[in-house]
Structures are given as C-alpha cells and as structure tokens.
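Novice: Next comes the sequence, and after it the predicted model I'd like to discuss.
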Amino acid sequence: MTDLPDLSTDTEAVAERRDEVAAAIRDHASDLARSLARLQGGDYGRRSFRTDAGEWTLKYEAGDVEFLLFEPRSGEPVYVVSTKQPPEPDALALAAGDYAAFVRSFDAWVASLGGALDDAPTEFPEPASTADVVAERERVLSRIREVCTAMVGELDRYEGDDYGTFTARVGGSRWELKRDGAQVSYLRVGGSDVVYLLSQYGPPSVPDLRELAPDVAAFVAAYNEHVAELTDTAERLEL
C-alpha cells in the first residue's frame, strides 16, 4: 500500500498564516475605525472607500471596528474583519493584496478634510434669556396647581378612596384630574395627543399652556356643577 502524504502540517500552517494576516489587518483597521469615529462622531457609523480593485466598507461600533468588507470588481464580497470566523485563505489573500490601496484611499479622504473648517465662524449672537417666560409659566401653573389641589382635597374627603379621577369635557377636549389621596397626581387634556398641564414629569410647553389655560376656568366650573349635583342629590335623600 502506498503511503499517503501527511497534509495536516500544511493545513495547520495555512490556517496559522491566515489567522496571523487576519489579526494584523484587524489591529490596523481598529485604528482606522477609531479615527473614523472621531471624524464622523457618534458611537455607530460606516464609510465606503474606492480603490482600483473594488470598494471597501469600514463600519465601527462604540469606537471600534465592527466589520471591514471588501467588494472586488469581480468575485464574491469578503468580510476581512467581522464578528464571525475569518475568511477563506484565498479570499483573504485577495483582500490583503488591496488593503494598502484601501489605506491610501482612507488617508486621501482624511487629507481632503484639511482646512474644511478654516472659514467656519466661531462668533455667535448671545442667546436670549428664557427666565421671564419661565417665571410667567410657573406663575400660571402655580395658580392651576393651587386650584386643582383644592379640588382633589374635596374629592378625597367625599369619595374616601386612596385614588380617584374627575373628568369633564371642555371645548371638545377631555380633561382628567387624577388624585393620589388629597394630592394632585396629574391634570391632562386630550386623547392621543394628550398634554399634561400638571404632572411629575415636568411642565408643559408655553404654547400648550397658553392654549389651554383659558379653559381651566371652564373645567373648574364643570367640577362645581358636579359638586352641586351631588349636593342636590343629598338634599333629596329621605330617611
């Protein structure tokens, strides 16, 4: 029987060389990815670069290379760097032969950005203060909060539950006052486009407050009418 050649040594050598080349490219591409991330900004991004042999796409995530794709003019695309296994040796060899051209294309793009901001202005008008309008908003909201606190206090005393709501339609919109005991949980207006006039999350915008503030009086009037109905019902009770 003829002895067969031992191919395991050759296979291991090819795999080791493949891993060595792939690791070297990954280390270098990581530096490019960090530079690209600094120039483009953000934690995620990508950019493509053309060479005579094809197109390279460098994608970064959290400032490091996520993948490096080489798409030759003829042949299958090669993920030179990726989160998966390394490419086949012949595919890696094809890409490695054009990697230097890719780096030159990257460098040329970086060089093209030189002086791009030379004429960018750095002197700007002073921003207008919002202190007065914020103070005015708080003045209006404080009065709304004061009235609503009085309303929920009365509702808490009447209903006796830990939580409750009072709703009314004002100007075609649904108003809802929710209480947590005798404290205001929120006052909101609307349905799918709801606006919170009072809440734990923050104040409404000034345009929303300006639009809705005139209807607060009508909401309070609806509450007073509700209480009057309850009073009338109580007066008609007979023992």
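Specialist: Sure thing, it's come through. Quantities reported herein were computed from a predicted structural model and do not represent experimental measurements.

Novice: going forward, measure contacts between C-alpha atoms and count neighbours the same way
Specialist: OK.

Novice: what comes up buried for the helix with the most length in the chain?
Specialist: Using DSSP state H, we find that the single longest helix of the chain is helix 8-40. For helix 8-40, a neighbour-count test (16 or more other CA atoms under 10 Å) marks 18-19, 21-22, 25-26, 29-30, 32-37 as buried.

Novice: Now the two most distant members of these.
Specialist: Using CA to CA, these span at most 27.7 Å, a distance reached by 18 and 37.

Novice: that older thread, just name whatever secondary elements the longest helix of the chain is in contact with.
Specialist: On a contact count with 3 or more CA pairs under 8 Å, 6 or more residues apart in numbering; DSSP states H and E, helix 8-40 meets strand 54-61, strand 64-72, strand 78-81, helix 89-112.

Novice: what does stretch 177-196 rub up against?
Specialist: With contact meaning CA atoms under 8 Å, 6 or more residues apart in numbering, stretch 177-196 is reached by 145, 148-149, 152-156, 161-167, 173-176, 197-200, 203-204, 208.

Novice: ok, and here's another one to check against it:
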Amino acid sequence: MTEFADLDVRDVDAVAADRDALVDRVREHAGRIAYELAKLEGGDYGRRTFDTDAGAWTVKYEAGELEFLLFEPKRGSDTYVVSTKQPPEPDDLATALADYPAFVAAFNDHVDSLDGVLDDVSAEFPAPASTDDVVAQRDRVLDAVADACDRMAGELHRYEGTDWGTFTERVEGVRWELKWERDGASYLRAGGENGVYLLSQYEPPSATDVREYAPAFRAFVEAYNEHVRDLELDLREIEL
C-alpha cells in the first residue's frame, strides 16, 4: 500500500507569486487608464467598455481609482484581471494578457478620436437676462399679501384669544389656509397640503405661482371679511 507521504505535491508558491506580480503591474498600468477616463468623463465613478478582435474589456472606476478590469473573450470564460475579490486563474490571466496590448490600443484610439472634437464649439454665449425686475414685482405683490395676512392674523389672535390658529376658506374650488401666531401670519397656503405657500418661513414662491394665485387672494380676504361679519351678527343676537 502506497504511503501518502511518498506522493509528491507540487509547490504552487512560485506560480502564485508570478501571477500576483503580473496582476499588480496590470493594476498599476490600468489604474492610469481609469484615472484618465475619470478625467475625460468628468465624473467620480463610471465604466467604459473597449472592444478588441479577441473580446471586450471593461474598466470600472470610482473616485478616479480602478475598481475592476474585466476581460470578456469571444470564446471562453470571463476573467476579472483586476478586482477587489480573488485573483484570476493563471491560465485565464495569460489568455487575457495576450490581448491586453490591444485593449490599451483601443483606449488610445478612443482618446485620439476625441482630439479636436471641441475645436468648432464656440465659447461665446448670449448674456443671461436679469431677473431683477421680475423678482421686484413678485416681492411687491408678496409684501402686500404679507401685510394683509399679518393684519388678519392680528385680528384672529385678538378674537380667538389663543397664541395660534388657522383660518381656512375655499375660493373658486381652491382651499386656502392662513396659519397665524401671536406675532402675525405664519404661512399662507393655497391648494391644500401639497399646494403653494405664498407666504412661509422658507423660500418665496415662483413668479408663475404668484401670478396664478395672487388674483384669487382678494376673494380670500373677502371671505375673511364675511367671516368677521358673521361673527358680529352672531354677537348681536345675544341679549343680556
């Protein structure tokens, strides 16, 4: 009976070391390609595939660093020449590296194809129009709306006797809501919960929204006035 100790097992350390040395060299070289691609594409991450006669090479980069280099031959299995996982098999690596110069040439051809592509693009552009007048008109309207809302808020605070509250009314099918606090109007919203805030503590509405809703604000104020008149009538009916 043969003793297992007598069976010869080949040492793979030398093959693995050669494989790892080649992968490191490819990682460094392809890393330059990834860096150049990141600059060319103008993004922190991305991927691009380059075709050769023997297959296709895909470079994926992130933050300008090579993430993986994949070789997809027309015949045979795909090989991650460089990756964050396990290194490739030596035979697969040898097959891929035989086509590596063609991949580099394809990358260089891609860069060369872009030479002069922007030569006829003019850098002379029309001057952007100023929005100062539009903004001034919007602010003029909103200032008037804010003044009216503050006055209504003050009256509602006096009548209700609480530190905050809301007054809502439907105008031409649109729900308007004024929230008031002790110091004045907190917000004015038209269109329900997902509507437009004509007044708020955040950014002002667009000029288009102001144009759409400002004309109906008069009707909202009239609805408030009608509400106050109804309150007065209710109180007049009370006899002491």
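Specialist: Now that the structure is in, tell me what you want to look at. Please read all numbers here as calculations on a predicted model, not as lab measurements.

Novice: follow-up on the earlier one: so among the contacts of stretch 177-196 of structure 1, which ones count as buried?
Specialist: Counted by 16+ other CA under 10 Å, the contacts of stretch 177-196 of structure 1 give 145, 148-149, 152-153, 155-156, 163-167, 175-176, 197-199, 203-204 as buried.

Novice: Just the ones in strands from those, please.
Specialist: Secondary structure from DSSP state E places 163, 164, 165, 166, 167, 175, 176, 197, 198 of these in strands.

Novice: Closest to residue 50 of structure 1 out of those?
Specialist: Nearest to residue 50 of structure 1 among those is residue 197, at 55.0 Å by CA to CA.

Novice: which residues does the closest one contact?
Specialist: 141, 186, 187, 188, 189, 203, 204, 209.

Novice: now, which of these lie within strands?
Specialist: Counting by DSSP E, the part of the contacts of residue 197 of structure 1 found in strands is 186, 187, 188, 189.

Novice: now the residues you listed in TSV, with neighbour count and distance to residue 214 of structure 1?
Specialist: Below are those laid out as TSV (neighbours: other CA atoms under 10 Å; distance: CA to CA, whole Å):
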residue	neighbour count	distance to residue 214 of structure 1
186	20	18
187	21	15
188	18	14
189	22	13
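
Novice: biggest separation within the residues you listed, which pair?
Specialist: Top of the distance list for these (CA to CA): 186 and 189, 10.0 Å.

Novice: isn't there a helix covering residue 127 of structure 2?
Specialist: No. Under DSSP: H, G, I helix; E, B strand; the rest coil, residue 127 of structure 2 falls outside any helix and is assigned coil.

Novice: So what does it match up with in structure 1?
Specialist: Aligned counterpart of residue 127 of structure 2 in structure 1: residue 126 (TM-score structural alignment).

Novice: ok, now how distant is its match from residue 167 of structure 1?
Specialist: Relative to residue 167 of structure 1, residue 126 of structure 1 is positioned 45 Å away (CA to CA, to the nearest Å).

Novice: what do you get for residue 74 of structure 1?
Specialist: Going from residue 74 of structure 1 to residue 167 of structure 1 by CA to CA gives 69 Å.

Novice: swap in residue 184 of structure 1?
Specialist: As for residue 184 of structure 1, its distance to residue 167 of structure 1 is 14 Å (criterion: CA to CA).

Novice: ok, now residue 58 of structure 1?
Specialist: 57 Å.

Novice: Excluding chain neighbours, what is closest to the aligned partner of residue 50 of structure 1 in structure 2?
Specialist: When structure 2 is aligned by TM-score structural alignment, residue 50 of structure 1 is paired with residue 51. Using CA to CA, 6 or more residues apart in numbering and skipping the chain neighbours, the partner closest in space to residue 51 of structure 2 is residue 57 (6.4 Å).

Novice: Verify the stated contact: the one you found with residue 50.
Specialist: Yes. Here residue 57 of structure 2 reaches residue 50: they are 5.2 Å apart, a contact under CA atoms under 8 Å.

Novice: between the two, what contacts are shared?
Specialist: residue 103.

Novice: Compare these two (neighbour count), which wins?
Specialist: Comparing residue 57 of structure 2 with residue 50 by other CA atoms under 10 Å, the one with more neighbours is residue 57, at 28 against 18.

Novice: Can you give me the distance of that one to residue 23 of structure 2?
Specialist: When residue 57 of structure 2 is compared with residue 23 of structure 2 (using CA to CA), they lie 15 Å apart.

Novice: Please report the number of neighbouring residues for the match of residue 127 of structure 2.
Specialist: By other CA under 10 Å, 6 other residues sit near residue 126 of structure 1.

Novice: now do the one 4 residues further on
Specialist: Using other CA under 10 Å, the number of residues around residue 130 of structure 1 comes to 8.

Novice: what's the answer for residue 217 of structure 1, then?
Specialist: Using other CA under 10 Å: residue 217 of structure 1 sits among 13 other residues.

Novice: starting at the chain centroid, how far to the longest helix of structure 1?
Specialist: Here the centre of mass of C-alpha atoms in helix 8-40 of structure 1, compared against the chain's by CA atoms, centre = their mean, to the nearest Å, lies 33 Å away.

Novice: try stretch 200-215 of structure 1
Specialist: 25 Å.

Novice: Give me the contact list for it.
Specialist: Residues from elsewhere that reach stretch 200-215 of structure 1 (CA under 8 Å, 6+ apart): 137, 140, 170, 171, 185, 186, 195, 196, 197, 198.

Novice: Residue 31 of structure 1 versus the first one, what's the distance?
Specialist: I take that to be residue 137 of structure 1. When residue 137 of structure 1 is compared with residue 31 of structure 1 (using CA to CA), they lie 51 Å apart.
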